[in-house]
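Model the following, please.
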Amino acid sequence: MLRWYVDGRQFHSVSRSQPDGTSWNNMASHSGYFLLLNLAIGGAFPDAIAGFTTPTSATVPGYSMLVDYVAVWTTGTGGTNPTTTTTTGSGWNACGEIQAEQATSRSGGTIESTSDTGGGQDVGKLKNGDWLRFPAVRFDSTTAIRFTARAASGAGGSVSGLVEVRLGGPTATPVGSFAIANTGGWQSWRTVPANMGGVTGTQDVYLTFTSGQPSEYVSINWIKFS
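Just a heads-up that it's a prediction; the model follows:
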């Protein structure tokens, strides 16, 4: 079975039983595939459509196509989670640790080395209005009702803010959040859980940051859902 998704929503599928056996084997029984992203303005030039003169005045060249990510998932065996290969961007299993520095796009913060357990990097010193985007997070059929973040803060004593999860865009209504203030330093890490509305399927997840003060107030190492 092949399934196609746009922004986490399936729009087409083809099963083995639909084409003839030869066509299916020609498609599936080899290694090496290519993804083609095509921005077309038409195909019947010139004057190949009965009753029409083409191109028309509405045929305008010069448009562009913006693609944030392309991901290919191959189902594992023996009940394992799907494995993921990507050309740009990625996809994540919601139940695993999603590293903050792997966000495919972000507004604000600084990627830095972390002294947290396991080493690696974090996104540091996030402030009001900043966000991290994680496209194609796979919640599958399990309803996630909690998210957990590994967070630290060296903010001043009067500075605090929210860490929020939103689906689809950075201005969507949050499905869950927690408040955080100074934890003892920008590398003083805590695992902070928060309840959220039930989420299933494959989602574009935004981690957003809201505060009444303009100062940086939180660093994030990873998030995960359960």
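
Every contact and neighbour count from this point should use C-alpha atoms.
Noted.

Leu132 touches Arg106, doesn't it?
Yes. If you go by Cα atoms under 8 Å, Leu132 and Arg106 touch, sitting 4.4 Å apart.

Distance of the closest residue in space to Asn182 that isn't next to it in sequence relative to Ser226?
Distance criterion Cα to Cα, 6 or more residues apart in numbering; nearest residue to Asn182, sequence neighbours excluded, is Ser153 at 4.7 Å. Computed as Cα to Cα, to the nearest Å, the Ser153 to Ser226 distance reads 24 Å.

Here is the second sequence; please produce its structure so I can put it next to the first one:
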Amino acid sequence: MTRVAAAVYYVLSADYTDKGGLKGSTGITLQPKHKQAEHFTGSSGIRIVDEPGAEGGRRIGDISNNDWISFRPLNLSGIDTVSFRVSAPSSTGASIELRADSPTGALIASSPVPATGGWNTYVSLPAVGITDPGGTRNVHVVFKAPSANSFDVDSFTFNGRGAGQGGPP
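Here you go, the predicted structure:
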């Protein structure tokens, strides 16, 4: 297994000047399809836990109901499913939701979190479908848990052609 310990993304930018001297610029940020949960851009209620068994040596823990992490910018065009890598000592009926723009925004995806056998036993959950909210958004990963510390999240992977896999022009 490859360990990914950095928050990696690509930024493309272009500056231009027309013949009349008018200047302009534009840019785009390209995110990878596999994201380490600890490389969020916003959060509420969670804690980053150092754990050698996690892909990047860290995971999201101390998860309680309605805690969340967020990532921006994300564009889910061409993304069909998402899978979460989690650890959970027991089955509590917990789940993970993806929501657009805020922790209470439109539901994009939802996945149940079963028991994995322990805090250091990681499982990649079966992929669940995504509803593309359109455009580039702030995506919130919202945790639903009937009790505190029900599970931990290591990473998640988006699947589909997306921006990362294009065919020939």
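
And for the residue nearest to Asn182 of the first structure, the neighbour number?
Ser153 of the first structure: 26 surrounding residues under other Cα atoms under 10 Å.

Looking at the second structure, name the residue matched to it.
Counting by TM-score structural alignment, Ser153 of the first structure lines up with Ala88 in the second structure.

Repeat that for Ser115 of the first structure.
So, by TM-score structural alignment, Ser115 of the first structure is matched to Pro52.

okay, now its match: neighbour count?
So Pro52 of the second structure, with other Cα under 10 Å, has 12 neighbours.

got it, and Ala109 of the second structure?
Other residues close to Ala109 of the second structure by other Cα under 10 Å number 19.

repeat for the one 5 residues further on
Taking other Cα under 10 Å as the neighbour definition, Pro114 of the second structure ends up with a count of 20.

To which residue of the first structure is it aligned?
When the first structure is aligned by TM-score structural alignment, Pro114 of the second structure is paired with Ala181.

what sits against its match?
153, 155, 157, 159-161, 217-218 (Cα atoms under 8 Å, 6 or more residues apart in numbering).

mapped onto the second structure, which of those hold?
Here is what carries over to the second structure from the contacts of Ala181 of the first structure, by both residues aligned by TM-score structural alignment, their matches' Cα atoms under 8 Å: 153, 155, 157, 159-161.

Inside strands: which ones of those residues?
153, 161 (DSSP state E).

which one of the kept ones among the contacts of Ala181 of the first structure has the most neighbours?
Top of those by neighbour count (other Cα under 10 Å): Ser153, with 26 neighbours.

Distance check, the nearest residue to the match of Ser115 of the first structure once chain neighbours are set aside against Gln31 of the second structure.
Take Pro52 of the second structure and drop its neighbours on the chain: the residue closest to it by Cα to Cα, 6+ apart is Arg58, 7.0 Å away. In this view, Arg58 of the second structure and Gln31 of the second structure are 20 Å apart by Cα to Cα.

Between the two, tell me which one has more neighbours.
Higher neighbour count among Arg58 of the second structure and Gln31: Arg58, with 22 against 19, using other Cα under 10 Å.

correct me, but that one touches Arg47?
No. Applying Cα under 8 Å, one finds Arg58 of the second structure not in contact with Arg47, separated by 10.2 Å.

quick check: longest strand of the first structure.
Taking DSSP E as the criterion, the first structure has its longest strand at strand 185-210.

For the helix or strand that it is followed by, give me the average deviation versus the second structure.
Going down the chain from strand 185-210 of the first structure, the next helix or strand is strand 218-225, by DSSP states H and E. Following superposition, strand 218-225 of the first structure is found to deviate from the second structure by 1.3 Å on average (mean Cα distance after the TM-score superposition for the first structure).

residues in the second structure matched by strand 218-225 of the first structure, start to end?
Under TM-score structural alignment, the match for strand 218-225 of the first structure is residues 151-158.

before we move on, what about stretch 124-136 of the first structure?
Mapping stretch 124-136 of the first structure onto the second structure (TM-score structural alignment) gives residues 61-73.

From the rest of the structure, what touches that stretch?
29, 31, 37, 40-49, 103, 136-153.
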